[in-house]
Structures are given as C-alpha cells and as structure tokens.
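Novice: Compute the structure for the input listed below.
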Amino acid sequence: MMVEPMNWISEVVRPKIKTLFKRETPENLWVKCPDTGQMVFHKEVEANHWVIPGSEHHLKMSASARLKMMFDEGTWIDVALPEVATDPLKFRDEKRYVDRLKDARAKTGLQDAFKIGFGRVGGLPMTVAAQEFGFMAGSLGMAAGEAFVRGAETALEKRTPYVLFAASGGARMQEGILSLMQMPRTTVAVRRLNAARLPYIVVLTNPTTGGVTASYAMLGDVHLAEPGALICFAGPRVIEQTIREKLPDGFQRAEYLRDHGMVDQVVHRHQLKETIARICGLLMDVRPAAAAPAPASTPEAA
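Specialist: Here you go, the predicted model:
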C-alpha cells in the first residue's frame, strides 16, 4: 500500500493569509490636529465635543451636536422651520443649484443650514439656533433667513432668551438678491427681541464671515467666541491682496477681536453651556436652577 508523503510546508507551516482582499478601514478613524499634526482617535475627539485633547484645538461641530451639547438631557425638541421656494432664480454655475441642495441635504441630513431647538439650558427655558457649516458653508439664503426669524418668533412667544451659534461663509450667491435681503430681515427680528427686552446671545464659531457677520451675528447683547475662531467680513488673504501689506499675527481671530472690543469673552467649548446659562439667568433675572420647565410645544411651520 502506497502512503502519500506529507507535504511538510502545508502541514507544519500553515498559511495565515485567509484572503487576498484588503480589509477596508473607515476613512474617518483618525483625526489630525491642524495645530500640532497629532493623530487622535475619532471617537475620542467626538466624545470631547470635537476639541482635540492636549492642543485644545476647536474643530468644526455640526448643528445637531451643538444642540445636544447645549440642552439639558431629555428637555428639548426641534422647532419646525418654514418651507421656502427652491431655486427661484433657476441658478446654474458648474452645477445646478438644485443638485447642490440635494447633495448638501444628503450629506448633513438637514433641509438647510439651520437647526433650532427649544428646551432648557441649566434649567432655564431657552431657544437655541445653530448654523450647519457643512451645508453649503452655512451660507445665508431664504431658508436660513426664515429659520432665524422663526427662532426669534419662538423666543418672543415663549419669552425665552435667543442663543445663536454662528458658523457661515456669508450670503448664498446662488440666490442673489433674495439672499441679501435676509440681512435686513434678520436684523428686524433682532430688533423685535430688543424691544421685548429678551436677551440675544451670539456665539461666534469658526468661521463666521461675510454677510452673516455684517448682519445678525454682530447684533447680540453679548458676544461670545470659541478660541481661535475666524470672525470677519472679508478674509485676511483678500485684505492683504487689496492693501498690499502684511497683517498682524492673529488678525481677525477671536482673541484679536476680544482685545479690540468686538467680542466680550472667548469661552472654551466645554464651558459654553454654563457660561450662557449664567448670562441668560442674570439678564432674565432668573436663577437657572429655579427656572420654570420649558413648555412641550413649538410653533407650527408656516
């Protein structure tokens, strides 16, 4: 009887490679710090409210994450926002405007660059609006303007402070004059808050520029800013090319504006909730812990 000799290579040295296909790795597994180049685990940064541990660099934060960070757990609801006409100018550049909107909505899960919530912050009823920079750079168009006004109307109806987290590249060029007219409309909404003696608090985040800076973002009763945030109308590169001079270090950053009286306080993201609750409590003459619970309803969308 013939015995087949043992292949010692296959029997003794067993292959460990089970597949020739490369295992897919999530693209966003690591986050690189823009300041130090440090690589940080994505989940660690997310759990730290998008602040890089160590360097304390403040990354951009989504509107949904902003509201979740601000409101007391289980106390807030979304404010329904009005619908507006889509692409009334039938605008097209390299791509149709309606297609850009579809892409932005798929990317962010929002209908436009604003998200507004109503609930309690430190026990104090509050209306909070956050701009979504990931939606066409948080640009101001008809939908964003209507959303801001609806947030102001909610604050007026519920007699709450109105808090805005600004993050925008400016007016949305695809809507032309319909975008620019949102600047005076939002300004009128702020004036209504002033007349009702309700606090309007603005938190300037990176970046806040263009027509947003030239309107409602700089009309607050109190202006807070996150560390290192770019806050300007025209950016530093445009200014340097225009005046042909080198700008000082830190020009148009949050700390520079604070030192020159344009920002009241630069606040670390982890301290924003406590700071805003304290300021609003003082302005409303209400201690946050003793504030009445927020109502469970919001205005219906027009």
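Novice: going forward, measure contacts between C-alpha atoms and count neighbours the same way
Specialist: OK.
Novice: Confirm residue 118 sits in a strand?
Specialist: Yes - counting by DSSP: H, G, I helix; E, B strand; the rest coil, one finds residue 118 located in a strand.
Novice: now the spatially closest residue to it that is not a sequence neighbour, what's its secondary structure?
Specialist: The shortest distance from residue 118 to any non-neighbouring residue, by CA to CA, 6 or more residues apart in numbering, is to residue 127 (4.6 Å). Under three-state DSSP, residue 127 falls in the strand class.
Novice: Show me the strands in the chain, by range?
Specialist: Assigned by DSSP state E, the chain shows strands spanning 30-32, 39-41, 77-78, 114-121, 124-131, 162-168, 200-208, 222-225, 265-266.
Novice: just checking, the residue nearest to residue 118 touches residue 162?
Specialist: Yes - if you go by CA atoms under 8 Å, residue 127 and residue 162 touch, sitting 5.0 Å apart.
Novice: Please generate a structure for the following sequence too, so the two can be compared:
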Amino acid sequence: MNSSDRIELLIDPGTWYPMDEDMVSIDPIEFHSEEEPYKDRIDSYQRETGLTEAVQTGIGELNGIPIAMGVMDFQFIGGSMGSVVGEKITRLIEYATNESLPVIIVCASGGARMQEGSLSLMQMAKISSALYNYQSNKKLFYVSLLTSPTTGGVTASFGMLGDIIIAEPNATIAFAGKRVIEETLKVTVLEEQQETEYLFEKGLFDLILPRNLLKDVLSELFKLHGFFSNKNQHES
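Specialist: Coordinates of the predicted model:
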C-alpha cells in the first residue's frame, strides 16, 4: 500500500492538509558511486511515484479527531530516510507539539539513505530528540505503525519510540537484514524471526492489527488519551 492509499484509509475525506510538499533532496554529498547520479535517481522516482520524497506529512482528521500524520512510502527509493525525510518528520512533530495534536507515523523503510552519508544517520537523533520533547516534556501521544518492511535506522529510532507501537500482520520488521546477520555472525536466521507474529511474542510491540480495523482502533486510543473529535468539542 503506497502512502496516498494509506492516507485515504486513515484520514477522513476532505480533511487532509499536506505539509512541506516542496521540500526536496539536493544531493548534499555529491554522491556519484552508482550508474545513475543521485539527483537523477531522485528525479526519476519523483516522476514514477508523483511524490517529492519518501514521506508524506500533514494534518487531518481521523473519525473527526485532529491529528498529525507522517506516512513513509517504500516505492520511493525503498522508503529510505535522508535529510528531507528526517526534516519533514521533525517539523511534523514540532508542529504537533505546538498545537497539542496526537501523532501517527506509518513506517515503511529500508533504513537510512546511503546516498546522503552521515546526514542520513543524523536524522535518527534529530527525530528522536523532537519526540523526546513531544512525549516527555509535553506529555503528548505518539502512535508508531510498523508496516512491511520496517528496517534499519527507522527501526532503530522513531519506529520503536511510540507510546503505542502497532504492527501489521505478516510484516517484515528488523534492524539488519537476514543475509547481513548470517554473513556477519555466521548464524542461521529463520524467516519468521523477522516477522510480526514472532516479534510480538517477544514483546517488541503492543498490538497486531489488520488494516480494516486500524482506523477505529486508533480512534479509540486517541479518545482514551484525551483527544476527541471536533464535533464533540463544539458540542461541549
């Protein structure tokens, strides 16, 4: 499921207002180690997907409840996290902090974007710092939704920092890939050891939810944490 379909699934019709749509990567380290220059690769993915980057962020309503949401898109360079992805998510969290909105981040990523080097790795700390202020200082509510695949730097940072962490059934969730682990540690990694159901048994997250239940369950979670629909607020 791409990011636009995910927004349509969770956000009430006519209530989605995107943020930072014009923010694009500019090849900050002049990466030229592939057949296709990084800037050209970005351009081709923009044409193929209709997106400017690997995450869409914005404000909308979920069953009438105002929320801030970021949705990663694996179809855009494997949902990899570069400087723009990190900046968009950080700005979303900061906006939600100022406006006292709950946050959902839908994770779908191969990890940090190698074409931006250490600038990609910095996004892990930047987003985590924004979340610390949001969660610990402002006492607001963040839901992390792990979809397939969620790996690498996303797993190692904001993917696992949710107040509630929800995973979709049969999703691949890991830090390092199966092949990398096996070649590095000389051990056998079973396929199911990086799948939702096995990891849930080990206590890695709170809930496994199919897509058809997501919206209503999220709505109830928000109400439980003191976030209500605009309609209820106006009536009160």
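Novice: related to what we said a few turns ago, same drill for residue 127 and residue 162 of structure 1, tell me which one is more crowded.
Specialist: Neighbour count, other CA atoms under 10 Å: between residue 127 of structure 1 and residue 162, residue 127 has more, with 30 against 26.
Novice: mind listing what the alignment partner in structure 2 of that one touches?
Specialist: For residue 127 of structure 1, the aligned residue in structure 2 is residue 68 (criterion: TM-score structural alignment). Applying CA atoms under 8 Å, 6 or more residues apart in numbering to residue 68 of structure 2 gives the contacts 57, 58, 59, 60, 92, 93, 96, 101, 102, 103, 104.
Novice: do residue 123 of structure 1 as well
Specialist: Neighbour list for residue 123 of structure 1: 72, 288, 289, 290, 291, 292, 293 [criterion: CA under 8 Å, 6+ apart].
Novice: Report the separation between it and residue 74 of structure 1.
Specialist: 12 Å (CA to CA, to the nearest Å).
Novice: thinking again about what came up before, show the buried residues in the contacts of residue 68 of structure 2.
Specialist: Burial by neighbour count, judged by 16 or more other CA atoms under 10 Å, picks out 57, 58, 59, 60, 92, 93, 96, 101, 102, 103, 104 from the contacts of residue 68 of structure 2.
Novice: Isn't the first one up against residue 87?
Specialist: No - using CA under 8 Å, residue 57 of structure 2 makes no contact with residue 87, being 10.6 Å away.
Novice: how close does the spatially most central residue of structure 2 get to residue 147 of structure 2?
Specialist: Central residue of structure 2 (CA atoms, centre = their mean): residue 107, 3.2 Å from the mean position. To residue 147 of structure 2, residue 107 of structure 2 is 6 Å away according to CA to CA.
Novice: Pull the contacting residues for residue 205 of structure 2.
Specialist: If you count contacts by CA under 8 Å, 6+ apart, residue 205 of structure 2 has them with 160, 164, 165, 166, 167, 199.
Novice: Show me what the fifth one aligns to in structure 1.
Specialist: This means residue 167 of structure 2. Aligned partner of residue 167 of structure 2 by TM-score structural alignment: residue 225.
Novice: and its match, what is it in contact with?
Specialist: For residue 225 of structure 1, the contacting residues are 203, 204, 205, 254, 263, 265, 266, 267, by CA under 8 Å, 6+ apart.
Novice: Find the residue closest to residue 85 of structure 2 in space, skipping its chain neighbours.
Specialist: Nearest non-adjacent residue to residue 85 of structure 2, counting by CA to CA, 6+ apart: residue 55, 6.0 Å away.
Novice: how about residue 154 of structure 1, what's its partner in structure 2?
Specialist: In structure 2, residue 154 of structure 1 lands on residue 95 (TM-score structural alignment).
Novice: Kindly report the same for residue 240 of structure 1.
Specialist: Aligned by TM-score structural alignment, residue 240 of structure 1 pairs with residue 182 of structure 2.
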